[in-house]
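Asks: Build me a structure from this.
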Amino acid sequence: MQDVYEIEPLGECAVIIRLGERIDEYVHYKVMRMSEHLEQHPFAGWIEAVPSYAAVTIHYDPFAVYKSRRAAEKQHLTIYETISKRLDYILQNSLSNENFDSHQASIKAALPVIVPVCYGGEYGPDLPFVAKHCGLTENEVIKLHAETDYLVYMIGFVPGFPYLGGMPEQLATPRRAEPRLQIPAGSVGIAGGQTGIYPYATPGGWQLIGRSPVKLFDAAKEPPSYLQAGIKLRFEPITPEQYAAIAAETVGAS
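Replies: As a prediction, the model looks like this:
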């Protein structure tokens, strides 16, 4: 069965290919598969494909596209229409849904990346609020949050920030009414039904329940992001002493 998608313009140098309206593993599978397929079949002017929850953004060089157009395209098509036509040609009848079951099986069989987290206290100042909001004890919040295997749906907001799917519904908590001006790097937060990790010290409004000593982004490495879309992740509770030891090792290795 052929994938259904919609192509929309995003400014003058990008288009969005929408593959769904919901966040789930099947839509994410289509996003990642289409992104990989497009990376393997670039057109003239191609820059990159950026996957998100339910869409793939294609960045391109409009001048390179303009130079590569045939005479008929120059007469009848805009740059956006040229890009849309090329993407349709690349994608038409080239993708099927037959491999989703095997994809799910490989995801389930894969070992998760373990991210150590020191929960509560100075590392997770909003843990008491999350526990009260959810009608749980702080230890129950930690147990639920740490015993789950998460799927990294995408990297965004800032370089290295993972948006994770699979958080237990019992932990859903609204964002803070007043965002913090600065959140420490490595902070693990909850916002609505999502959880994620701040790779940098940035402003943010997520409820902070812990902090990881792992460095999530290093521009000197390849790839620079420690986590990638499509992998599994699991949090592992650690003590403040373990946090300090891992953080010291991380600084020494950089």
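Asks: going forward, measure contacts and count neighbours with C-alpha atoms only.
Replies: Noted.
Asks: how about the helices in the stretch 101-250 of the chain?
Replies: Here the stretch 101-250 of the chain has its helices, by DSSP state H, counting those that start in this stretch, at 127-134, 138-146, 240-253.
Asks: centre of the chain versus the first one, how much separation?
Replies: The gap between where helix 127-134 is centred and where its chain is centred comes out at 25 Å by CA atoms, centre = their mean, to the nearest Å.
Asks: Quick one: residues in contact with it.
Replies: 119-121, 137-138, 140-141, 170-173, 207-210 (CA atoms under 8 Å, 6 or more residues apart in numbering).
Asks: Would you mind measuring from the residue nearest the centre of the chain to residue 45?
Replies: Per CA atoms, centre = their mean, the C-alpha nearest to the average position across the chain is that of residue 154, at 1.5 Å. The spacing between residue 154 and residue 45, counted by CA to CA, to the nearest Å, is 24 Å.
Asks: Next, the structure of the following sequence, for comparison with the previous one:
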Amino acid sequence: MSVRILDAGDAALTIEFGSVIDPALLAAVNALDAAILRRQQAGALAGVIETMPTFRSLTVFFDPLATDRDTLLAALQPLIDAAEHGTPVDGRHWRLPVCYEGEAAPDLAEVARTIGIDEAEVVALHSGTEYLVYMLGFLPGFPFMGDLPARLRLPRRSQPRVRVPAGSVAIATGLTAIYPWESPGGWHLVGRCPVPLFDARRASPSLLAAGDKVRFTPVSANECRALEAGLRSGDIDPMQWLVADAAHAATAEDAA
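Replies: The predicted structure is shown next:
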């Protein structure tokens, strides 16, 4: 693992663990982020304001009136060294519903034609894979998840959309994602997830977190609409799609 320390202005440091998307790098990022939080809570790391994790790096924002770059880096160095040997954290397991039908999946037919298989096979490949949430970004609650099966790996669309509907499930390169909000976007839309991924009223506004594992369960258009209605009214709790533990996740997978 090749670690680089980069200055991000005069009040932030970025610690890069590598240059690729890889679970080992995510494990290092998460380990360092957790270690910094523990030190902060213990009052043993002065001046740190916030951390921002990505696929392969962690940016640490600090108050230059409370500490300086060299002092902070000296305090962080043992944590960085330990994080390089961190083991992947087994995050929460989710089983999220996705409608792969009709207007919910405007690019499904084109994706199938492009890679030379039928639509049902695209759905089977996409829903039959467990994805790792590498990071949140772009929009509040937007999860970048990998890794897509090799057959589904396509470049971004040559013509991005001005409006991608909220809830759209998309693929591009080796990743899949869910758009929590309507926004522009250039990924291929293959389904729709009715579960809201961000709610500022929750204690933890983002439903998913880096390190979580996600599988998708196909549902019909009618089921998707019913779930959306129940979620809007508050009759359905989004946490119902959280699988209790890894053993339960395996049982759920066998039963699906």
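Asks: returning to what we had before: out of the contacts of helix 127-134 of the first structure, which end up buried?
Replies: Buried by 16 or more other CA atoms under 10 Å: 119-120, 138, 141, 171-173, 207-210, out of these.
Asks: so is residue 30 of the second structure in a helix, a strand, or just coil?
Replies: helix (DSSP: H, G, I helix; E, B strand; the rest coil).
Asks: Tell me how far the residue mapped onto it from the first structure lies from residue 94 of the first structure.
Replies: Following TM-score structural alignment, the counterpart assigned to residue 30 of the second structure within the first structure is residue 32. For residue 32 of the first structure, the distance to residue 94 of the first structure equals 14 Å [CA to CA].
Asks: higher neighbour count, these two?
Replies: Using other CA atoms under 10 Å as the criterion, residue 32 of the first structure and residue 94 rank with residue 32 on top: 24 against 12.
Asks: Could you find the closest non-adjacent residue to residue 176 of the first structure?
Replies: Distances taken as CA to CA, 6 or more residues apart in numbering place residue 205 nearest to residue 176 of the first structure, at 5.2 Å, with adjacent residues excluded.
Asks: Tell me how many other residues crowd whatever residue of the second structure lines up with that neighbour.
Replies: Under the alignment (TM-score structural alignment), residue 205 of the first structure pairs with residue 186 of the second structure. Using other CA under 10 Å, residue 186 of the second structure has 18 neighbouring residues.
Asks: ok, residue 186 of the second structure to residue 173 of the second structure distance?
Replies: 11 Å.
Asks: quick one: common contacting residues for the two?
Replies: residue 156.
Asks: surely the residue nearest to the centre of the first structure meets residue 229?
Replies: Yes - judged on CA atoms under 8 Å, residue 154 of the first structure makes contact with residue 229 at a distance of 4.8 Å.
Asks: list residues touching both of these two?
Replies: Common neighbours of residue 154 of the first structure and residue 229 (CA under 8 Å, 6+ apart) are residue 162.
Asks: hmm, back to that, does the match of residue 205 of the first structure touch residue 161 like I think?
Replies: Yes - using CA under 8 Å, residue 186 of the second structure makes contact with residue 161 at a distance of 6.0 Å.
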